[in-house]
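Student: The following block contains a protein sequence and its predicted model.
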Amino acid sequence: MKKLLNTVYVTTDGASLRKEGENLVAEVDGAERARVPFHMLASIVTFGSICVSPALMAATAAAGITLVFLDRNGRFQARLEGPVTGNVLLRLSQYRGLDAPTNIACSIVIGKMMNQRSVLMRCLRDYGDDYVEADRRAIAAVIERMAQSIRRAELSDNSLDLLRGFEGEAANLYFSVFDHLIRSPDTELRWTGRSRRPPLDPINALLSFLYTLLTHDCRSACESVGLDPAVGFLHRVRPGRPSLALDLMEELRPVMADRLALSLINRRQLRAKDFETRDGGVVLLSDDARRTVLTAWQERKKEERLHPFLDEKVPLGLVPYLQAQMLARHLRGDLDAYPPYFWK
């Protein structure tokens, strides 16, 4: 599928990108390492110190290819794109939706909590016999308490602050037992709590990296259907923040990022040696580890799952685009409500 395989990730520090004819050419130390025709690309994502020629910048902007610059840790730095296209009537409907954002925000919050709960239930089902009784009971108790939070969110009284409170409560519950889901023998790969900017342990470094990749895909999904990625319903609108992309990402985090992080750690594809600690305690993925994660990320997006609303199997990589399309249909009035994605 085009939307799954048309992103090029450049991870080697010191690499150079240039235009040659209608091709992207990547070089390392003067030697050509890759060549991709422009017609096969939708975006280029660079990590760290990458040299990009002015001619390539101009060509990607003209061809509608997005060029994204991230630091070595995957933190967003800049984004280069050509003229913005989109349906002005859809965007007007999106802006008017800010007057009453609670219904959309409620769907997003419920989708996120349901998927977090499904991750815990899947781990309990897969590894339940291996847990000591206390850990098994702790996970089961959180699953039950999250079900109660979901019911309260469904009955909430149109208050965004209340919904955000339910979302925060569920996240605290979910991450309170996240360490029980990790089955690596490396003592360094334990979960002690969320640390974001900067990540201070390997698991947080891995999650932050995956969340960055997911945000990029969700932003592209919003733009592909003509939505403004900066105007969200759950996340507050702030200058420079892709609030709508972050909204869409919330319900997909447990499915596309958390599950992949757990798989990479539990299958021992990533070990403690794959992470580096820098000054100030900042933890980063090594270059080889980033490549491992990017390969797994692309393979994960090819996996097919049943979409509960469409009732058909679709690749996970297309889910952000499908959700953006359904949000656009809801804003146009074609759907009574925005249907979140529930993972099974």
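Tutor: Sure, I can see it.

Student: only C-alpha atoms for contact and neighbour calcs from this point on.
Tutor: Fine.

Student: Give me the secondary structure label for the closest residue to Gly226 other than its chain neighbours.
Tutor: Nearest residue to Gly226 in three dimensions, chain neighbours excluded: Gly86, at 3.9 Å (C-alpha to C-alpha, 6 or more residues apart in numbering). Classification of Gly86 using DSSP: H, G, I helix; E, B strand; the rest coil returns coil.

Student: burial measure for Gly86, as a count.
Tutor: 15 (other C-alpha atoms under 10 Å).

Student: next one: Val10
Tutor: So Val10, with other C-alpha under 10 Å, has 19 neighbours.

Student: my guess is it contacts Thr46, does it?
Tutor: Yes - here Val10 reaches Thr46: they are 4.7 Å apart, a contact under C-alpha atoms under 8 Å.

Student: re the thing from before, ok, now how distant is the residue nearest to Gly226 from Ala328?
Tutor: With distances taken as C-alpha to C-alpha, to the nearest Å, Gly86 is found 11 Å from Ala328.

Student: which residues are in contact with both of those two?
Tutor: Common contacts of Gly86 and Ala328, defined by C-alpha atoms under 8 Å, 6 or more residues apart in numbering, comprise Val225, Leu227.

Student: Scan this protein for its longest helix.
Tutor: helix 102-127 (DSSP state H).

Student: The helix or strand containing Ala147: which residues count as buried?
Tutor: Ala147 belongs to helix 133-154 when assigned by DSSP states H and E. Buried residues in helix 133-154, defined by neighbour count with 16 or more other C-alpha atoms under 10 Å: Asp135, Arg136, Ile139, Ala140, Val142, Ile143, Arg145, Met146, Ala147, Ser149, Ile150, Ala153.

Student: Next up, a structure to set beside the first:
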Amino acid sequence: MKKLLNVLYVTNPDYYLRKEGLNVVVTLEGKRMGRFPIHILRQIVCFNYMGVSPDLMKLCMEEHVPITFFTPYGKYCGRVVGASYGNIYTRKKQYRLAESEASLDVARNMIYAKAYNSRKVLIRGRLDHKETLDSERVQEAIDAMKTWMTEIKTCKDKDSLRGMEGVIARLYFSVLDELIVKQRDDFYFIERSKRPPMDRFNALLSFFYAILANETAAALEGVGIDAYAGLFHTDRPGRVSMALDMIEEMRAFVVDKFCLSLVNLNRIDKRHFEVKENGACLLNDKGREIALNQWNKRAQEEIIHSFTEEKIKLGLLPHVQAQLLNAYLREDIEAYPPFMMGG
């Protein structure tokens, strides 16, 4: 099993990263702020303007530690990676699969798991907060989602599947606000707003969906799968469609539950956000620092994987799913097993 190494998040926009031997050194105006051995890092994620030295980029490429760049507000910019260690035969199979009818089977499994996990989050939320939420409204969404899950199993084409996925998402998001039970004056969810997010909870979702997509893309590339050649999302230049396919099954469990816990456990509040002139609501420097610290802590939590039945750290989930997809492409297993919440 792959070891869960650290992700170095650089949240201060004025930090600069450079190489010192086999170490990553973080500096501010020439003063050393931190030093990290390269061998303990899985990847580096930068939200800084100052950048990274060419020497450090070279070291990271040699050690297969990708460097990903976001704007300070969480918009993905790009990634620096070393020479591809992907298997060309695996990628050829992936491309053939993407053009074949068999790709519908994989996409259907992923979207079924998305519906299952989204519904599971609502069921747990209803049980945990039955005295504070509209149980009848939440139950209606839960029942409707179950009906659509039956439809997904027999779906015959991707366009229909995309329509079903949209219905599932609307049902889920229509009652997600009920699961926000603390700080109700400051956090609410009316509808999903993405570019840009228009309220604090959407800001959290957008930020961590981007983080999860990046981690999943890195996991896919790590086993030799092309993160840009998807099976459900349509191809688009610069879009990691395969990573976006895979995170569909993980969104509710990995990101949504996490964001709800940040708010409901008072780990973040309105002081950690800022509103731009266009109405966009975004995490500020302190907010990103707090949220990413909590994200790293949650990555260390252990879960039982639904297919392997092994205990794994949550942060390894994208890597396990990437390995399972790779096993399917190699024909080691008969079907791709998506992640399904337990309990």
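Tutor: Arrived safely, thanks for sending. For clarity, every value in this text was computed on a predicted model and none was experimentally measured.

Student: Got a TM-score for the two of them?
Tutor: The TM-score (TM-score structural alignment, normalised by the length of the second structure) is 0.96; 340 aligned residues with a C-alpha RMSD of 1.3 Å.

Student: what sits against the residue nearest to Gly226 of the first structure?
Tutor: Glu223, Ser224, Val225, Gly226, Leu227.

Student: Which residue in the second structure aligns with the first one?
Tutor: If I follow you right, that is Glu223 of the first structure. The alignment partner of Glu223 of the first structure in the second structure, by TM-score structural alignment, is Glu221.

Student: Relative to Leu244 of the second structure, how far out is its match?
Tutor: In terms of C-alpha to C-alpha, Glu221 of the second structure sits 13 Å off from Leu244 of the second structure.

Student: again with Leu4 of the second structure
Tutor: For Leu4 of the second structure, the distance to Leu244 of the second structure - C-alpha to C-alpha - is 22 Å.

Student: likewise Leu179 of the second structure?
Tutor: 25 Å.

Student: same thing with Met57 of the second structure?
Tutor: In terms of C-alpha to C-alpha, Met57 of the second structure sits 26 Å off from Leu244 of the second structure.

Student: what's the aligned residue in the first structure for Ala291 of the second structure in contact with, if anything?
Tutor: Here Ala291 of the second structure is matched to Val293 in the first structure, going by TM-score structural alignment. Contacts of Val293 of the first structure were listed using C-alpha under 8 Å, 6+ apart, and they are Leu264.

Student: Val293 of the first structure should be in a helix, yeah?
Tutor: Yes - with three-state DSSP as the criterion, Val293 of the first structure is part of a helix.

Student: Outside of stretch 166-174 of the second structure itself, which residues are in contact with it?
Tutor: Ala115, Ser118, Arg119, Leu122, Ala141, Ala144, Met145, Trp148, Ile190, Glu191, Arg192.

Student: Also stretch 135-151 of the first structure?
Tutor: Outside stretch 135-151 of the first structure, the residues that reach it (C-alpha under 8 Å, 6+ apart) are 110, 113-114, 117, 120-121, 124, 128, 166, 169-170, 173-174, 177, 180.

Student: right, and the pair among those with maximum separation?
Tutor: Farthest-apart pair in the contacts of stretch 135-151 of the first structure is Gly128 and Phe166; separation 27.2 Å (C-alpha to C-alpha).

Student: Tell me which of the two has more neighbours.
Tutor: The residue with more neighbours, out of Gly128 of the first structure and Phe166, is Phe166; 22 against 16, by other C-alpha under 10 Å.

Student: Where does that one fall, secondary structure wise?
Tutor: helix 160-176.

Student: residues in the second structure aligned with that helix?
Tutor: Using TM-score structural alignment, helix 160-176 of the first structure pairs with 158-174 in the second structure.

Student: buried set for the matching stretch?
Tutor: Applying 16+ other C-alpha under 10 Å to stretch 158-174 of the second structure flags 158, 161-162, 164-165, 167-174 as buried.

Student: which of these lies closest to Gly342 of the second structure?
Tutor: For these, the nearest to Gly342 of the second structure is Tyr172 (18.7 Å; C-alpha to C-alpha).

Student: what about stretch 334-343 of the second structure, distance to the chain center?
Tutor: 17 Å (C-alpha atoms, centre = their mean, to the nearest Å).

Student: Please apply the same query to stretch 279-293 of the second structure.
Tutor: The answer for stretch 279-293 of the second structure is 17 Å, by C-alpha atoms, centre = their mean.

Student: swap in stretch 296-313 of the second structure?
Tutor: 15 Å.

Student: Assign the spatially most central residue of the second structure to helix, strand or coil.
Tutor: For the second structure, the residue nearest the mean C-alpha position is Leu212 (1.9 Å; C-alpha atoms, centre = their mean). Look at Leu212 of the second structure: counting by three-state DSSP, its state is helix.

Student: Show me what it aligns to in the first structure.
Tutor: So, by TM-score structural alignment, Leu212 of the second structure is matched to Leu214.

Student: Let me know whether its match touches Met249 as I believe.
Tutor: Yes - using C-alpha under 8 Å, Leu214 of the first structure is in contact with Met249, at 6.6 Å.

Student: what would the buried residues of stretch 158-174 of the second structure look like in JSON lines with distance to Asn284 of the second structure?
Tutor: Listed next are those as JSON lines, based on distance: C-alpha to C-alpha, whole Å:
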{"residue": "Lys158", "distance to Asn284 of the second structure": "39"}
{"residue": "Leu161", "distance to Asn284 of the second structure": "37"}
{"residue": "Arg162", "distance to Asn284 of the second structure": "34"}
{"residue": "Met164", "distance to Asn284 of the second structure": "36"}
{"residue": "Glu165", "distance to Asn284 of the second structure": "32"}
{"residue": "Val167", "distance to Asn284 of the second structure": "33"}
{"residue": "Ile168", "distance to Asn284 of the second structure": "32"}
{"residue": "Ala169", "distance to Asn284 of the second structure": "28"}
{"residue": "Arg170", "distance to Asn284 of the second structure": "29"}
{"residue": "Leu171", "distance to Asn284 of the second structure": "30"}
{"residue": "Tyr172", "distance to Asn284 of the second structure": "28"}
{"residue": "Phe173", "distance to Asn284 of the second structure": "25"}
{"residue": "Ser174", "distance to Asn284 of the second structure": "27"}
